[in-house]
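Undergrad: sequence first, predicted model second:
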Amino acid sequence: MWFKHLIFYRFTQPFTLTADELEEKLTAKCFKPCGSQDISTYGWVPPLGRHGDMLTHSAGDFIIITARKEEKILPASVIRDALDEKIETIEQEQNRKVASKEKKLLKDDILMTLLPRAFTRHQTISAYIDRQEGWLIVDASSHNKAEELTSCLRDSIGSLPVINPPVKNAPSHFMTQWLSPKAVLPVPFALGDECELREPGDEGGQIKASKQELTAEEITGHLDAGKQVSKLALSWDDALTFVLGDDLVIRKLKFTEVIQDQLDAINAETAAEQFDADFSVMTLTLRKLLTDLINALGGEIDEASRGEYIEKKILEVSKKQQTAEETAQETA
């Protein structure tokens, strides 16, 4: 249950559904294993796994949900080899060339033939809603995986008005400043021993440092040469360690002994009680972390500018969806 990565979204409208109301809406998209002709399936499963059958679990203003994706494993090389063999057989037996349109139909037939015999793999991904602070937090290190969950959640409840955190300044600006030898990080943050530096531009070079004193001359020398910090290891309040990216994704999240000490003070007797204790401690801790992190990055844009920001993000999402639909049509 403990999240290892964080991609977090800001609700642009209050999330008003209760855990019971959300439970009812998620039921329509319960996870179902792949059928014989399914390439993949995606749906909701109980966050407590075998220890519960509810699709939601709540603690105060926090509600956790879990999705599962199952997909068939069909390597492209296997399909290609089967297709080449089929084409060769047709051309030899019928003494003719196979046209490109026919090749596509043959490929589809081969895919449908192989699917029932293909192995499957599955992965689960969790997220929780902080109704009080207006956050949706997904345990994912890539936006593609997070967007699969948010898309399924949007389909389940009808709408999901969320955007990326509307911070005033680029995270790389602050992270670069924090590596200055004379810099003082905002309390309660401290530098870790890992970073990634990148030159501006899509084709700029990059430097990765691990287990390194980040204020050493070899690091500051790259900063003086114009590189900017794209990833930075940090610790927070002696309770968490993580790597912050310039995309505002938190990776390699770890909870320290400080958190374990809090859990040791809770006498949970069942697996469900332990899950509830873990979830409560984790979410309350992360709520404080996100508040401190947003403040450290200069805060969110003011209400007067938020409308313009939201419109911009909605337009970006719309263009992305349109591009995906056009690509899918071309592929079909």
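TA: Looks like it came in fine. Residues are numbered from 1 along each chain as shown.
Undergrad: from now on I want contacts and neighbour counts done on CA atoms only, so please keep to that.
TA: Noted.
Undergrad: could I get the contacting residues of Ile90?
TA: By CA atoms under 8 Å, 6 or more residues apart in numbering, Ile90 lies in contact with Arg96, Val98.
Undergrad: which helix or which strand is home to it?
TA: helix 76-94 (DSSP states H and E).
Undergrad: how about the strands in the chain?
TA: Ranges of strands in the chain, per DSSP state E, are 7-11, 40-45, 57-59, 62-73, 119-130, 135-138, 162-163, 189-198, 206-210, 228-236, 240-245, 250-255.
Undergrad: contact partners for the residue nearest to Ser280 when sequence neighbours are not counted?
TA: With CA to CA, 6 or more residues apart in numbering as the criterion, Ser280 has its nearest non-adjacent residue at 6.2 Å, and that residue is Ala59. Counting by CA under 8 Å, 6+ apart, Ala59 makes contact with Asp276, Phe279, Ser280.
Undergrad: ok, Ala239 next?
TA: With contact taken as CA under 8 Å, 6+ apart, Ala239 is in contact with Phe255, Thr256, Glu257, Val258, Ile259.
Undergrad: which ones among those residues are found in helices?
TA: With DSSP state H as the criterion, helices contain Glu257, Val258, Ile259 from among the contacts of Ala239.
Undergrad: on that earlier part again, which of the contacts of Ala59 tops the neighbour count?
TA: Neighbour counts for these peak at Phe279, which has 22 neighbours (criterion: other CA atoms under 10 Å).
Undergrad: distance of that one relative to Gly201?
TA: Distance, Phe279 to Gly201, by CA to CA, to the nearest Å: 40 Å.
Undergrad: now swap in Val167 and tell me
TA: From Val167 over to Gly201 the distance is 21 Å, taken as CA to CA.
Undergrad: so between these two, which is more surrounded?
TA: Neighbour count, other CA under 10 Å: between Val167 and Gly201, Val167 has more, with 16 against 7.
Undergrad: related to what we said a few turns ago, how far does the helix holding Ile90 sit from its chain's centre?
TA: Going by CA atoms, centre = their mean, to the nearest Å, the spacing between the C-alpha centre of helix 76-94 and its chain's C-alpha centre is 39 Å.
Undergrad: buried residues in that helix, which are they?
TA: Ile79, Ala82, Leu83, Ile87, Glu88 (16 or more other CA atoms under 10 Å).
Undergrad: how about stretch 140-151?
TA: Ala140, Ser141, Ala146, Leu149, Thr150.
Undergrad: quick one: the third one and Ala140 touch, right?
TA: So the one you mean is Ala146. Yes: at 5.8 Å, Ala146 counts as touching Ala140 under the criterion of CA atoms under 8 Å.
Undergrad: take this one as well and set it beside the first:
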Amino acid sequence: MFRNAQIYRLPKAWGISAEQLAQYLAPQTFTPADNMDMQSQGWIPPRESSNGLVHPVNRQFLLRLQTEKKILPSSVINQVTRERATELEEQQGFPPGRKQTKELKEQVTDELLPRAFTRITSMWVWIDPVNGWLVADTSTPARAEEALKLLFKAVPKFPLETLRTVMSPAAAMTDWLASDEAPNGFTVDQDTELRSTAESRATVRYVRHTLEADQLRQHIETGKQCTRLALTWADKISFTLTDALAVKKIALLDVLKEDAGAVGKNDDERFDGNFALFAGEMGHLLAALVGALGGMLNESEAA
């Protein structure tokens, strides 16, 4: 279900129900942007057949954040503003000053907004209150922050923390490549990136290329560290791990695709079955990944 994962921690056995969470999120329900708004953002039902903002399956919660943005290029605003400024100069006999130009630009923006195109995007958020995970399906932390800001505003004393591990992903991935040995349960695939820690930031990338241990060691010996590495876990899920502890390019392998295809008789059952399958396997993957990185930095607090 997810292609990417920005990963955060919640306390294990976090005592919140789907009904409570839905009540907290209700004031943030998505409403379309009006003529004068550049953007509108809020929660929508994860399933079109349901009105609930929180979709629970086996104590796993699925949310969906929707964003509507007006597409109004600055080049268009600036062009129309220049035209208006020329007209104003002809009328008053001298060019408009900085304040007048700013007011013209604001006026032009207000006039063009109702005619602007809109772009609507959505983002999945998975919350596992049992094992203490929150995962946003986005490749960038900035997009995840949009969802987190709403959650912090909606949920009283929202106990979210950044995931931190004993070993940094860069150090661990570099060690795996240098030793030509992946952690237990994982295999190294054919994509990686190594970047110099020196000012030059020299970078070497391998894409669908056999990773030769001797070549990789040479790069590492010259001061490069691994910043992203393609891995497969338990022959079930392939993904790319980054030095920022983000998981990208998530793909279910054939064994899980077969399980997903056999789940449910109708759309609702298949949706729930696929979500349950994803949450279960992804939860195991995250636990294994944290273990491969030496465990959580503040294990006692995270527990």
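TA: Looks like it came in fine. In this text the structure is predicted, and so the values were computed from the model without any measurement.
Undergrad: quick check: TM-score for this pair?
TA: The TM-score (TM-score structural alignment, normalised by the length of structure 2) is 0.95; 302 aligned residues with a CA RMSD of 1.7 Å.
Undergrad: same list, the strands of structure 1, but as JSON lines with distance to Val98 of structure 1 please.
TA: Below are these laid out as JSON lines (distance: least, CA to CA, whole Å):
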{"stretch": "strand 7-11", "distance to Val98 of structure 1": "48"}
{"stretch": "strand 40-45", "distance to Val98 of structure 1": "30"}
{"stretch": "strand 57-59", "distance to Val98 of structure 1": "56"}
{"stretch": "strand 62-73", "distance to Val98 of structure 1": "27"}
{"stretch": "strand 119-130", "distance to Val98 of structure 1": "30"}
{"stretch": "strand 135-138", "distance to Val98 of structure 1": "47"}
{"stretch": "strand 162-163", "distance to Val98 of structure 1": "49"}
{"stretch": "strand 189-198", "distance to Val98 of structure 1": "49"}
{"stretch": "strand 206-210", "distance to Val98 of structure 1": "47"}
{"stretch": "strand 228-236", "distance to Val98 of structure 1": "50"}
{"stretch": "strand 240-245", "distance to Val98 of structure 1": "50"}
{"stretch": "strand 250-255", "distance to Val98 of structure 1": "49"}
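Undergrad: which one is the residue nearest to the spatial centre of structure 1 nearest to, not counting chain neighbours?
TA: Most central in structure 1 under CA atoms, centre = their mean is Ala140, positioned 2.9 Å from the mean C-alpha point. Spatially, and ignoring its direct neighbours in sequence, Ala140 of structure 1 is nearest to His5 (5.3 Å; CA to CA, 6+ apart).
Undergrad: just give the number of residues close to that neighbour.
TA: His5 of structure 1, neighbours per other CA under 10 Å, totals 21.
Undergrad: returning to what we had before: what sits in contact with each of Ala146 and Ala140 of structure 1?
TA: Common contacts of Ala146 of structure 1 and Ala140 (CA under 8 Å, 6+ apart): Ile7.
Undergrad: from Asn131 of structure 2, how far out is Ala292 of structure 2?
TA: In terms of CA to CA, Ala292 of structure 2 sits 18 Å off from Asn131 of structure 2.
Undergrad: now swap in Asp272 of structure 2 and tell me
TA: On the measure of CA to CA, Asp272 of structure 2 and Asn131 of structure 2 end up 19 Å apart.
Undergrad: same check on Ala302 of structure 2?
TA: 10 Å.
Undergrad: common neighbours of these two, please.
TA: Taking CA under 8 Å, 6+ apart as the criterion, Ala302 of structure 2 and Asn131 both touch Leu10, Pro11, Lys12.
Undergrad: just the buried members of the residues you listed?
TA: Among the shared contacts of Ala302 and Asn131 of structure 2, those that count as buried by neighbour count (16+ other CA under 10 Å) are Leu10, Pro11.
Undergrad: list the contacts of the equivalent of Leu253 of structure 1 over in structure 2.
TA: With TM-score structural alignment as the criterion, Leu253 of structure 1 lines up with Ile250 in structure 2. Shown in contact with Ile250 of structure 2 (CA under 8 Å, 6+ apart): Phe2, Arg3, Asn4, Ile237, Ser238, Phe239, Thr240.
Undergrad: how does it look with 7 Å?
TA: Phe2, Arg3, Asn4, Ile237, Ser238, Phe239 (CA atoms under 7 Å, 6 or more residues apart in numbering).
Undergrad: same check on Thr241 of structure 1?
TA: By CA under 7 Å, 6+ apart, the contact list for Thr241 of structure 1 reads Leu234, Ser235, Leu253, Lys254, Phe255.
Undergrad: swap in Met1 of structure 2?
TA: Met1 of structure 2 makes contact with Phe278, according to CA under 7 Å, 6+ apart.
Undergrad: let's see it at 10 Å
TA: Contacts for Met1 of structure 2 were tallied using CA atoms under 10 Å, 6 or more residues apart in numbering; they are Trp124, Asp137, Ile250, Ala251, Leu252, Phe271, Asn274, Phe275, Leu277, Phe278, Ala279.
Undergrad: how many neighbouring residues does the nearest residue to the last one once chain neighbours are set aside have?
TA: Which is Ala279 of structure 2. What sits nearest to Ala279 of structure 2 in space, not counting adjacent residues and going by CA to CA, 6+ apart, is Gln60, at 7.2 Å. Using other CA under 10 Å, Gln60 of structure 2 has 21 other residues around it.
Undergrad: do Thr162 of structure 2 as well
TA: 11.
Undergrad: now the counterpart of Ile90 of structure 1 in structure 2: how far from Gly97 of structure 2?
TA: Using TM-score structural alignment as the criterion, Ile90 of structure 1 maps onto Leu88 of structure 2. Separation of Leu88 of structure 2 from Gly97 of structure 2 (CA to CA): 11 Å.
Undergrad: likewise for Ser200 of structure 2?
TA: 45 Å.
Undergrad: got it, and Glu269 of structure 2?
TA: Counting by CA to CA - Glu269 of structure 2 and Gly97 of structure 2 are separated by 64 Å.
Undergrad: one step back: and the shared contacts of Ala302 and Asn131 of structure 2, which is closest to Tyr206 of structure 2?
TA: Leu10 (35.2 Å; CA to CA).
Undergrad: with adjacent residues omitted, what lies nearest to the closest one?
TA: Spatial nearest neighbour of Leu10 of structure 2, excluding adjacent residues (CA to CA, 6+ apart): Gly132 at 4.3 Å.
Undergrad: you'd agree that neighbour is up against Phe61?
TA: No: Gly132 of structure 2 lies out of contact with Phe61 (CA atoms under 10 Å); the separation is 11.6 Å.
Undergrad: circling back to that earlier point, the residue nearest to Ala279 of structure 2 -> structure 1?
TA: By TM-score structural alignment, Gln60 of structure 2 lines up with Phe62.
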